[in-house]
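Trainee: quick one, structure for this:
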Amino acid sequence: MPNKRISVCEPFLNGNETKYVMDAVSTGWISSSGSYVTKFEEAFSGYCGVKHGVAVCNGTVALHLALAALGIGKGDEVIIPSFTMIATAFAVCYVGAMPVFVDADKDTWNIDVTKIEEKITSRTKAIIPVHIFGNPCDMDAIVDIAKRHNLFIVEDAAEAHGATYHGHKVGSFSDIACFSFFANKNVTTGEGGMCVTDDERYDDLLRYYKNVCFPTHGPRNYLHDDIGFNYRMSNIHAAIGLAQTEKADDYKKMRMTNHMLYKKHLADVSGIIFQKDEEESENVGWMNTIIVDPDKYGRTSDELIAHLKDNNIDTRLLFKSMHVQPALKKYGCDCSGEYPVTDLLSENGFYLPSASNLNEEDIAHICGVIHEFAR
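Mentor: All right, here's what the predicted structure looks like:
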């Protein structure tokens, strides 16, 4: 057993990050004004194949900002997956709307598109598909549903930088798409986020609301017509983001390679289940996640997590379902009904180490520990 600890996911910074940050610092442009913000917005939105990018301070506020720009508010409903990070639901709550939950698909773990329409009512205004762990949702089906019911689509692409669906990047299938650049993401700024859109009107509204509703055109007179938010990204964070975007395809390739290596090394271990990758999509492997079937593996997921920890291998538990969240029950969400796939994932799944620069020797070691612990 190696002495070193293998963390679940560390950032990989091997480009122009230091150069660009030092430039921002040395010139004094450290706040939200500065050329790196604009350069990052243009570079990352271009990477997604979308015309406009609006940089913000994290992925959660990107979702809030998107919903605000679309005019979604009190009395409205927004359909989200039950299996997601709670920020997706919180963003809906921030605008005063009601999140409505749909169970996960048993194979892809994304929102089950066959169950969306049964949750649509006269109050439904939008769908937020979440590309879970970097695996693109069935966007053809979601776009079709949205068109037939006149609904907005806000992609939660926080985990899916560079992932493609039918040859097109995620983030390009919606009215507004939202990304996170937290430290463990494929592209990181430490803390940060971005909204991307092809619609010039939404681009203008996003910029307006993120900057406490200062006019986007003309001088500032310090009279504010609407209630806005201070969601700006600093020039320093954007400098890191630009450097990361320059190497985004490299990091994507590394994550996808690691994803394939895990599947290769664990292929003959009964009871270890991976997310299904669709043939015409690219799962960018943000987090290599497994579900443990205790009947076939012979151990529970908790036992395996403890064993990996004993071997200096970090893991993380998966999201808890939205329908069991105390905060959402207090808010008034309908938490009745059953979400069996989400419950299965939450109870039996966890992340394996997934950093971009994880090497095959480490992956082989991790898989060997998993293999020998089976019974």
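Trainee: all contacts plus neighbour counts: C-alpha atoms, from now on.
Mentor: Will do.
Trainee: the chain: strands as residue ranges?
Mentor: For the chain, the strands defined by DSSP state E occupy 52-56, 77-81, 98-102, 124-127, 152-156, 164-165, 168-169, 176-180, 193-197, 272-274, 281-282, 288-292, 316-317, 349-352.
Trainee: of those, which is nearest Met233?
Mentor: For Met233, the closest of the strands of the chain is strand 52-56, at 4.7 Å, according to C-alpha to C-alpha.
Trainee: on contacts alone, who are the packing partners of the longest helix along the chain?
Mentor: In the chain, assigned by DSSP state H, the helix with the most residues is helix 248-265. Helix 248-265 sits against helix 360-373, with contacts defined as 3 or more C-alpha pairs under 8 Å, 6 or more residues apart in numbering; DSSP states H and E.
Trainee: residues touching Tyr251, list them.
Mentor: Residues in contact with Tyr251, defined by C-alpha atoms under 8 Å, 6 or more residues apart in numbering, are Asn186, Val187, Ser356.
Trainee: residues in contact with the last one?
Mentor: Ser356 is in contact with Pro11, Phe12, Asn186, Tyr251, Lys252, Met254, Arg255, Asn258, counting by C-alpha under 8 Å, 6+ apart.
Trainee: if we can go back for a sec, buried sites along the longest helix of the chain?
Mentor: 248-249, 251-252, 254-259, 261-263, 265 (16 or more other C-alpha atoms under 10 Å).
Trainee: now the helices for the stretch 51-200 of the chain?
Mentor: Ranges of helices within the stretch 51-200 of the chain are 59-69, 87-94, 139-149, 200-210, based on DSSP state H, counting those that start in this stretch.
Trainee: repeat that for the stretch 201-350 of the chain.
Mentor: Ranges of helices in the stretch 201-350 of the chain, per DSSP H, counting those that start in this stretch, are 235-246, 248-265, 294-297, 301-310, 326-331, 340-348.
Trainee: now show me the structure for the sequence below, then we'll compare the two:
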Amino acid sequence: MPSEAVTTLQPVPMLDFARQFSQIREEILAAVESVCTSQRFILGPEVSSFERAAAEACSVAHGIGCASGTDALWLALAAAHIGDSTEAVPAATSDAVITSPFSFFATASAILRAGAKPIFADIEPLTFNLSAASVQTAIEANPHLNVKAVLPVHLYGQCADWDSFTALQRNHPGLLLIEDAAQAFGATWNGAPAGSLGDAACFSFYPTKNLSAIGDAGLVTTKSPTLAERASMLRAHGMRRRYFHDEIGWNSRLDTIQAAVLEIKLKHLPAWNQQRRDLAARYNQLFLAAGLLSSSGAIADGLVLPYTHPRAQHVFHQYVIRAPRRDELREFLTQRKIGTEVYYPLPLHLQESLASLGYRAGDFPESERAAAEVLALPMYPELREDEQQTVVEAIRSFYA
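Mentor: Down below sits the predicted model:
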């Protein structure tokens, strides 16, 4: 198809929530009506039911629902006594948590909210996930800090290299591993689900996620009864008994309606995640057939497709390519009403609000390179094959 004809291609939205809702409309409306009839809107029975179902799906003993994925990160850190931000008068602390600069802002802001210091380490270029080797370097470079935890992010729906992180933990007794699994419900590493790999894990159910609420919602999972009990207490103003506040907690309860919707969707999630993997495989085939792929692994030679580690089962929350002239390509696709997104255009260490951490451009070259090259394409279970063909044809036309 000549490039001037691309304007006749059909629009392809980045996401289309209506398609999923139309398939489960009656189930969702019945669940919402049941909650409205019961009038149990806060921590109703549907919350504990979803918590049990989600914990079982993650192969852990405990799930603690909360108001958002951001709150889940804070709850996990605070429950583990990182930063001591729950004290009435916070003491000076040198607690630190090492994480990725190539992530959503909440990964770092939750560490600060907990009263600890975020320390960044660079990513692996193939998976975009935090590099355990870079974490080891960061630990050695900050001997004056008490590194309490590492917070790897399972970015785009693929688990970080957990074998390397467990080896790191063995070499540093007392170091906690907390998963930022916000984008990875249903992903696995060596067959073990995200949410069961670390000492605790944090999920987001923001509407764009592969397991999504109809608003904000989050979850902490853990095998530890101590962490679970403390997280449950902290999400409800520090109460173990009503109106008796043992600590300074927060209001981060999971709405009953959100829990009811999430439990409905959780039943469908394995099939939806498989559809995402099938769509990713089809994208790969279409790009290969279009002759758009880099032979060297560098974008100077063409597109670089998502890499799946052989020990990981990816859920493709996002299908993210590396693209030459990324911003020009995105504008070209936007003009043709083909949705895309950049996750994330500016690494955290270069964000203005985190300038006090003292990082500069060039400190994390792999993260900075990824920020300049990544482009997320339309990806949701209901995406049609003809729509994928439209996306690939438009991209082929741009580079032609």
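Trainee: TM between them?
Mentor: Here the superposed chains carry a TM-score of 0.93, computed using TM-score structural alignment, normalised by the length of structure 1; 363 aligned residues with a C-alpha RMSD of 1.5 Å.
Trainee: Leu206 of structure 1 versus the counterpart of Trp250 of structure 2 in structure 1, what's the distance?
Mentor: Under the alignment (TM-score structural alignment), Trp250 of structure 2 maps onto Phe229 of structure 1. Here the distance between Phe229 of structure 1 and Leu206 of structure 1 works out to 10 Å (C-alpha to C-alpha, to the nearest Å).
Trainee: between those two, which one's more packed in?
Mentor: Ranked by neighbour count (other C-alpha atoms under 10 Å), Phe229 of structure 1 and Leu206 place Leu206 first, with 30 against 15.
Trainee: grab the nearest non-local neighbour of the more buried one.
Mentor: The shortest distance from Leu206 of structure 1 to any non-neighbouring residue, by C-alpha to C-alpha, 6 or more residues apart in numbering, is to Ala69 (5.8 Å).
Trainee: show me what the one you found aligns to in structure 2.
Mentor: The alignment partner of Ala69 of structure 1 in structure 2, by TM-score structural alignment, is Ala79.
Trainee: so its match sits right up against Arg230, yeah?
Mentor: Yes: using C-alpha atoms under 8 Å as the test, Ala79 of structure 2 is close enough to Arg230 to be in contact (5.3 Å).
Trainee: what's the closest non-adjacent residue to the aligned residue in structure 2 for Met85 of structure 1?
Mentor: Using TM-score structural alignment as the criterion, Met85 of structure 1 maps onto Phe104 of structure 2. Excluding its sequence neighbours, the residue lying closest to Phe104 of structure 2 (C-alpha to C-alpha, 6+ apart) is Tyr344, at 7.2 Å.
Trainee: ok, now Tyr165 of structure 1?
Mentor: Distances taken as C-alpha to C-alpha, 6+ apart put Ser281 closest to Tyr165 of structure 1, at 4.5 Å, once the chain neighbours are dropped.
Trainee: in contact with the one you found, which residues?
Mentor: Each residue near Ser281 of structure 1 by C-alpha under 8 Å, 6+ apart is listed here: Asn135, Pro136, Ala163, Thr164, Tyr165, His166, Gly167.
Trainee: trace it over to structure 2, please.
Mentor: The pairwise alignment with structure 2 assigns Ser281 of structure 1 to Ala312, based on TM-score structural alignment.
Trainee: how close does that match get to Asn284 of structure 2?
Mentor: The spacing between Ala312 of structure 2 and Asn284 of structure 2, counted by C-alpha to C-alpha, is 18 Å.
Trainee: would a markdown table of the helices of the stretch 201-350 of structure 1 with distance to Val25 of structure 1 be doable?
Mentor: Putting the helices of the stretch 201-350 of structure 1 into a markdown table (distance: least, C-alpha to C-alpha, whole Å) gives the following:
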| stretch | distance to Val25 of structure 1 |
| --- | --- |
| helix 235-246 | 8 |
| helix 248-265 | 24 |
| helix 294-297 | 53 |
| helix 301-310 | 40 |
| helix 326-331 | 40 |
| helix 340-348 | 43 |
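Trainee: ok so, going back, any chance of the contacts of Ser281 of structure 1 in JSON lines, with neighbour count and distance to Pro99 of structure 1 too?
Mentor: Formatted as JSON lines, those follow (neighbours: other C-alpha atoms under 10 Å; distance: C-alpha to C-alpha, whole Å):
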{"residue": "Asn135", "neighbour count": "29", "distance to Pro99 of structure 1": "22"}
{"residue": "Pro136", "neighbour count": "28", "distance to Pro99 of structure 1": "21"}
{"residue": "Ala163", "neighbour count": "25", "distance to Pro99 of structure 1": "26"}
{"residue": "Thr164", "neighbour count": "22", "distance to Pro99 of structure 1": "27"}
{"residue": "Tyr165", "neighbour count": "22", "distance to Pro99 of structure 1": "26"}
{"residue": "His166", "neighbour count": "15", "distance to Pro99 of structure 1": "29"}
{"residue": "Gly167", "neighbour count": "10", "distance to Pro99 of structure 1": "30"}
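Trainee: just to revisit the earlier point, so how far is Leu293 of structure 2 from the match of Ser281 of structure 1?
Mentor: In terms of C-alpha to C-alpha, Ala312 of structure 2 sits 23 Å off from Leu293 of structure 2.
Trainee: same check, this time on Glu229 of structure 2
Mentor: Look at Glu229 of structure 2 and Leu293 of structure 2: by C-alpha to C-alpha, they are 50 Å apart.
Trainee: who has more neighbours, these two?
Mentor: Remark: of Glu229 of structure 2 and Leu293, Leu293 carries more neighbours, 19 against 14, as counted by other C-alpha under 10 Å.
Trainee: got the contact list for that one?
Mentor: Leu293 of structure 2 makes contact with Phe287, Asp301, Gly302, Leu303, Val304, Leu305, according to C-alpha under 8 Å, 6+ apart.
Trainee: also Tyr156 of structure 2?
Mentor: Tyr156 of structure 2 makes contact with Gln183, Ala184, Phe316, His317, Gln318, Tyr319, Val320, according to C-alpha under 8 Å, 6+ apart.
Trainee: the last one: how many residues sit nearby?
Mentor: The local packing count at Val320 of structure 2 equals 24, with neighbours defined by other C-alpha under 10 Å.
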